[in-house]
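J.: got a structure for you, letters missing:
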C-alpha cells in the first residue's frame, strides 16, 4: 500500500486579492486538506475569530515565538507581523495529510526555503484598479494604508516567478476550481508516485 507523505500547498498573493475568500470556499467543499492558521499582531477585523481566522498575538507574544523558533515563517507587513506555527505543519505532513497555507508573499518565500518541495500558488487580481476597489470596500483602511498596500502589491506581483502556479481571481468559484485542479494534479505527478513505488519494489515478497 502506498503511504504518501503530505504535500504542502501555499496560497499567496497581494493584500486584498481575496486569499481568505478563496481559502474559505475551498474548505467549505469536501476535501482532506489540513489548514494551518497563521499568527498575527494585526487587529481583529469585524467577524473574525481568534483561533479560526488567525491566532491574534501581541507584539511581545510574537517576539517570544520568534526567539523560541516556533514559527515556520514570519514577516512584517505594513507594521504588523504574520507567521506560521511550525509544529502543526510538520506533524500533519509526516502523517500523510496535505497542509494548506494562506499567507502573505514575504512569508511564502520563507516557507519555500524551508520546504522547497511545497507547491506555491500565486493569486492574482483582475487589475490593480479592482484590487484597490477590494481594499477600499473593506472600510477598514485609511487612504494612506490603501496607497501603501497598492505600492506593496506591485512589488509582490513582480515576485510571481518564485511560484509554481498563477491563478486569476476574477471569479471566486473559478479560482477555487483551478486551485483544486492543481491539488489533484500534484498528487499524480510521476516523480511523487515513482518515489513511493520504489519503496514498494524494495520490499521482498514472502
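T.: The structure has been received and is ready for your questions. Please read all numbers here as calculations on a predicted model, not as lab measurements. Numbering: from 1, shown residues only.
J.: please count neighbours and contacts with C-alpha atoms only from this point.
T.: Noted.
J.: now do whichever strand or helix holds residue 147: which elements does it pack against?
T.: In this assignment (DSSP states H and E), residue 147 forms part of helix 143-157. Applying 3 or more C-alpha pairs under 8 Å, 6 or more residues apart in numbering; DSSP states H and E, one finds that helix 143-157 makes contact with helix 128-137.
J.: what does the helix it packs on contact?
T.: 15-17, 125, 141, 146, 150 (C-alpha atoms under 8 Å, 6 or more residues apart in numbering).
J.: quick one: that helix to helix 143-157, angle?
T.: For helix 128-137 against helix 143-157, the angle by axes from the mean of the first three to the mean of the last three C-alpha atoms, to 10 degrees is 140 degrees.
J.: pull out the buried residues from helix 128-137.
T.: 131-132, 134-136 (16 or more other C-alpha atoms under 10 Å).
J.: got a markdown table for the residues you listed, with distance to residue 87 too?
T.: Output for the buried residues of helix 128-137, formatted as a markdown table (distance: C-alpha to C-alpha, whole Å):
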| residue | distance to residue 87 |
| --- | --- |
| 131 | 34 |
| 132 | 36 |
| 134 | 34 |
| 135 | 32 |
| 136 | 36 |
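J.: among the residues you listed, which pair sits farthest apart?
T.: Within the buried residues of helix 128-137, 131 and 136 form the most distant pair, 8.7 Å apart (C-alpha to C-alpha).
J.: strands along the protein, start to end?
T.: Secondary structure of the chain (DSSP state E): strands at 8-12, 34-35, 39-40, 55-56, 71-77, 80-85, 99-102, 119-124, 165-168.
J.: hey, which of these is tucked in deepest?
T.: Mean neighbours per residue, mean count of other C-alpha atoms under 10 Å, is largest over those for strand 8-12, with a mean of 25.
J.: what's the offset of that one from the middle of its chain?
T.: Counting by C-alpha atoms, centre = their mean, to the nearest Å, strand 8-12 is centred 4 Å from the centre of its parent chain.
J.: returning to what we had before: out of the contacts of helix 128-137, which end up buried?
T.: Using 16+ other C-alpha under 10 Å, the buried ones in the contacts of helix 128-137 are 15-17, 125, 146, 150.
J.: now for these: which two are most distant?
T.: With C-alpha to C-alpha as the measure, no two of these lie farther apart than 125 and 146, at 15.3 Å.
J.: which non-adjacent residue is nearest the residue most central in space within the chain?
T.: Centroid-nearest residue in the chain: residue 102, 2.5 Å away (criterion: C-alpha atoms, centre = their mean). Setting aside the residues directly before and after it, residue 102 is nearest to residue 11 in space (C-alpha to C-alpha, 6 or more residues apart in numbering), at 4.8 Å.
J.: take this one as well and set it beside the first:
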C-alpha cells in the first residue's frame, strides 16, 4: 500500500514500551504491513559486534564525529549508555519524510521527547504500549528464559520507570492481544497520514479550487 511521495510527507513513528510489552514484535509487523515504513538506523560509538553491518545495523562512528554531529544539530536524539553514545541521524530521516516514507523509532521516553521537541517534531506520531498488568509483564520477561532473577528485578524497575511517562505520548494502547493492537496501530498510522501538515499538495489544490470558483463567478 505504498503512497506516492507527491501526495504526503512521511511520519516519524515513535514506538515506546517497557521491556516485554510486545514492542519489537509489533514493530516487525508494521514493517511487514507497509513497505513505506522503515527502521531508523542509529549511530553509535561502540565497536561493531560479530555479524553487524555498518549502515544496516548501526552507523558506527568515532566519538569525535558523534559529538560534532550533536553540536551541529545533526542528531534528532542522542544518549550516553554504558560508556557509548547512541543517536538518530537527522539527514536520512529528513530525506525519508520528503520522499513520503515513514521512519519507525524504537526508543525510550527520553529519546521520544527529544525528537518531539526537534524541528521535525511536527511530523511525529508517538505511541506508547502498556502491558495488561504488571503480573503479565513479569511473566513475559520470565518466559523468555534469558535472565536470572536479579536481572529480571532490574528490568521490572526500569519498566516501571518507563511506564510512568505514558502520559506524554499521542496515543497509548494496552497490548493485551497482538492482533488487535496491530490493527489499532494501523488505524492510528493511516489516520495520522491524513493530517493536514502531512499532505503538501492540499495548498495547491485549494488554490485551484479558488481559481475555478473565481472563473465560474
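T.: Good, I have the coordinates. Quantities reported herein were computed from a predicted structural model and do not represent experimental measurements.
J.: please name the residues that touch residue 174 of structure 2.
T.: Residues near residue 174 of structure 2 by C-alpha under 8 Å, 6+ apart: 129-132, 181.
J.: preserved in structure 1, out of the residues you listed?
T.: With both residues aligned by TM-score structural alignment, their matches' C-alpha atoms under 8 Å, the contacts of these that structure 1 also has are 129-132, 181.
J.: tabulate those residues in JSON lines, adding columns for distance to residue 78 of structure 2.
T.: Below are these laid out as JSON lines (distance: C-alpha to C-alpha, whole Å):
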{"residue": "129", "distance to residue 78 of structure 2": "22"}
{"residue": "130", "distance to residue 78 of structure 2": "24"}
{"residue": "131", "distance to residue 78 of structure 2": "26"}
{"residue": "132", "distance to residue 78 of structure 2": "30"}
{"residue": "181", "distance to residue 78 of structure 2": "29"}
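J.: so what's residue 5 of structure 1 up against?
T.: By C-alpha under 8 Å, 6+ apart, residue 5 of structure 1 lies in contact with 93-97.
J.: 7 Å instead, please
T.: Contacts for residue 5 of structure 1 (C-alpha atoms under 7 Å, 6 or more residues apart in numbering) come out as 93-96.
J.: just give me the match in structure 2 for it.
T.: Counting by TM-score structural alignment, residue 5 of structure 1 lines up with residue 9 in structure 2.
J.: that older thread, equivalent range in structure 2 for the helix holding residue 147 of structure 1?
T.: The alignment of helix 143-157 of structure 1 onto structure 2 (TM-score structural alignment) spans residues 149-163.
J.: quick one on the thing from earlier: may I see the buried residues of the helix holding residue 147 of structure 1?
T.: For helix 143-157 of structure 1, a neighbour-count test (16+ other C-alpha under 10 Å) marks 146, 149-150, 153, 156-157 as buried.
J.: same question for stretch 103-119 of structure 1.
T.: Buried residues in stretch 103-119 of structure 1 (16+ other C-alpha under 10 Å): 103-109, 111-112, 118-119.
J.: could the residues you listed go into JSON lines alongside distance to residue 28 of structure 1?
T.: JSON lines is the format used below for the buried residues of stretch 103-119 of structure 1 (distance: C-alpha to C-alpha, whole Å):
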{"residue": "103", "distance to residue 28 of structure 1": "19"}
{"residue": "104", "distance to residue 28 of structure 1": "22"}
{"residue": "105", "distance to residue 28 of structure 1": "24"}
{"residue": "106", "distance to residue 28 of structure 1": "27"}
{"residue": "107", "distance to residue 28 of structure 1": "25"}
{"residue": "108", "distance to residue 28 of structure 1": "23"}
{"residue": "109", "distance to residue 28 of structure 1": "27"}
{"residue": "111", "distance to residue 28 of structure 1": "25"}
{"residue": "112", "distance to residue 28 of structure 1": "27"}
{"residue": "118", "distance to residue 28 of structure 1": "23"}
{"residue": "119", "distance to residue 28 of structure 1": "21"}
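J.: about what we covered before: and the contacts of residue 5 of structure 1 as TSV, adding distance to residue 44 of structure 1?
T.: Shown next, in TSV, are the contacts of residue 5 of structure 1 (distance: C-alpha to C-alpha, whole Å):
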residue	distance to residue 44 of structure 1
93	29
94	32
95	32
96	33
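J.: wait, which of the residues you listed is closest to residue 78 of structure 1?
T.: residue 93 (30.9 Å).
J.: is it true that that closest one touches residue 6?
T.: Yes: judged on C-alpha atoms under 7 Å, residue 93 of structure 1 makes contact with residue 6 at a distance of 4.4 Å.
J.: which of these two has more neighbours?
T.: Between residue 93 of structure 1 and residue 6, counting by other C-alpha atoms under 10 Å, residue 6 is the more crowded of the two (21 against 17).
J.: got a list of what the more buried one touches?
T.: Counting by C-alpha under 7 Å, 6+ apart, residue 6 of structure 1 touches 93-94, 96-98.
J.: how near is it to residue 173 of structure 1?
T.: 25 Å (C-alpha to C-alpha, to the nearest Å).
J.: and if you look at residue 105 of structure 1?
T.: Here residue 105 of structure 1 is placed at a distance of 23 Å from residue 173 of structure 1 (C-alpha to C-alpha).
J.: same question, residue 52 of structure 1
T.: 22 Å.
J.: check residue 17 of structure 1 too.
T.: Note on residue 17 of structure 1: its distance to residue 173 of structure 1, by C-alpha to C-alpha, is 14 Å.
J.: just residue 111 of structure 1 next, same as before
T.: Residue 111 of structure 1 sits 27 Å away from residue 173 of structure 1, going by C-alpha to C-alpha.
J.: go on, residue 49 of structure 1?
T.: Computed as C-alpha to C-alpha, the residue 49 of structure 1 to residue 173 of structure 1 distance reads 24 Å.
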